[in-house]
Each structure stands twice: as structure tokens, then as C-alpha cells.
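In: pasting the sequence and the predicted model now:
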Amino acid sequence: MSANPVESISMLQGAPLPEAAAMSPFAQQSSFADWLVAGATRVDQTARLADDAVARFALDGAVPPHQVMIALEEARMSLQLALQVRSRIVEGYQELMRMQL
């Protein structure tokens, strides 16, 4: 029993579409400022986790070296992303300031 491709598409026309806002991890955020604060909080949290992993490794070796390196790399990448976002925001602001009204 083969399905007719046209019938398959017409069957989907009545199906509800998933809402993009519901799938977004920032669906609960109300503003860009809230999004920035949440991002900065995540960057800080990854840095604190990396610091904690280094301290635990140095004190008693409870954390394997590879997990320490992974935590440090996650913190580094998170900070790099935050710096790139900051640079883009500053560039956008400067571009807006150059516009003549």
C-alpha cells in the first residue's frame, strides 16, 4: 500500500503547527535586557564551575584531569561567545549613533 504524495501533504494542512516561542529556551524572557542578564548569569556559572573543578582537583584530586579541562574549556568558550555578543551589540549601537535623522 503506497501513499500518494499529494494526499500526504493535504493531510498535514489541518495539523497544528508548533509555535516557535514555545520551542525557544528564552520563551519566558520578556525583554532583550532579561536575555542579556540570563546570558551573563550562565557565563558566570560556567566560570564558577570551572574554578570549583580546579580547586577540587588541586586539593584532593577528586576530579579527574579531563573533567577539569572540559570545565575550563566550556568556561573559555562561554566567555568568548559573550565577548562576541558584546562586540556585536557595541557595533550595532555605534552604527545607530552614526545614522543621521
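Out: Ah, there it is. On a predicted model such as this, the values are computed, not experimentally measured, just so you know.
In: from now on I want contacts and neighbour counts done on CA atoms only, so please keep to that.
Out: OK.
In: same for the top helix by length along the chain, what does it pack against?
Out: Counting residues, the longest helix found in the chain (DSSP state H) is helix 65-98. Counting contacts by 3 or more Cα pairs under 8 Å, 6 or more residues apart in numbering; DSSP states H and E, helix 65-98 packs against helix 32-60.
In: ok, back up a step: between the longest helix of the chain and helix 32-60, how many degrees?
Out: Counting by axes from the mean of the first three to the mean of the last three Cα atoms, to 10 degrees, helix 65-98 lies at 150 degrees to helix 32-60.
In: second structure for comparison follows:
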Amino acid sequence: MRAAGIGGPGPAQPAAASGGFVEKLGEALEQVNSAQQQADQAVQDLASGKVEDVHDVMLAMTEADLSFRLMLEVRNKLVEAYQEVSRMQV
């Protein structure tokens, strides 16, 4: 019987870790894009008279706006982190 956690960490897999981050970032961007497209479609449907509920259109627009702002903040943090790492002396 072997105790859990004994034996040290397993082999490092940086490609899998970075691939997971890139995949998650890509999924998040797709979700933001989808929210933007849904909001655009809702506005077009309201303008053409297909939809009369302004409340749903405003909710879609607000959701798209918030998701876009969050994406911008994540981008800003990534840029700041990159700049800080690039300023480090080796």
C-alpha cells in the first residue's frame, strides 16, 4: 500500500498546462463573441418588429457589454503581466 502524496510530484507537462489555458481563453472569447452576436440579432429583431419585448433586448445588450468589458480587463491583466516579466532582469 502506498500513501497518497509520497514520492514527489510527477513529470511536468508544460505543454498540457499551457494548452489548457489557451483552450480556456479561446472558449471565453467564443462566449463573448456569441453574446455580441446574440445582442446584435436581438437589436435587429427589435428594429424589424419580430420582437416587441425591449426588456429582453436590453438584457442581451447588457450581457454582451459586461462580457466584453470582462474580456478587456483580462486582456489588460495579461498585457501587464507580460510587460512585468519582460522588465525582469535575468
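Out: It's in. Source: prediction; values computed, not measured.
In: the longest helix of structure 1 vs structure 2, average distance?
Out: On superposition with structure 2, the mean distance recorded for helix 65-98 of structure 1 (mean Cα distance after the TM-score superposition for structure 1) is 0.3 Å.
In: now that helix: which residue numbers in structure 2?
Out: Matched against structure 2 by TM-score structural alignment, helix 65-98 of structure 1 falls on residues 54-87.
In: name the residues of that stretch that are buried.
Out: Val57, Ala60, Met61, Glu63, Ala64, Asp65, Ser67, Phe68, Met71 (16 or more other Cα atoms under 10 Å).
In: just put these in a markdown table and tack on distance to Ala15 of structure 2.
Out: Below are those laid out as a markdown table (distance: Cα to Cα, whole Å):
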| residue | distance to Ala15 of structure 2 |
| --- | --- |
| Val57 | 42 |
| Ala60 | 37 |
| Met61 | 37 |
| Glu63 | 33 |
| Ala64 | 32 |
| Asp65 | 33 |
| Ser67 | 28 |
| Phe68 | 28 |
| Met71 | 24 |
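In: structure 2: which residue goes with Val37 of structure 1?
Out: Match for Val37 of structure 1 (TM-score structural alignment): Gly26.
In: and for its match, the neighbour number?
Out: Neighbour count of Gly26 of structure 2, defined by other Cα atoms under 10 Å: 12.
In: same thing with the one 10 residues further on?
Out: The burial count assigned to Gln36 of structure 2 is 20, neighbours taken as other Cα under 10 Å.
In: hmm, it is touching Leu66, no?
Out: No: counting by Cα atoms under 8 Å, Leu66 is not a contact partner of Gln36 of structure 2; they are 10.2 Å apart.
In: how close does Gln41 of structure 2 get to Ala35 of structure 2?
Out: From Gln41 of structure 2 over to Ala35 of structure 2 the distance is 10 Å, taken as Cα to Cα, to the nearest Å.
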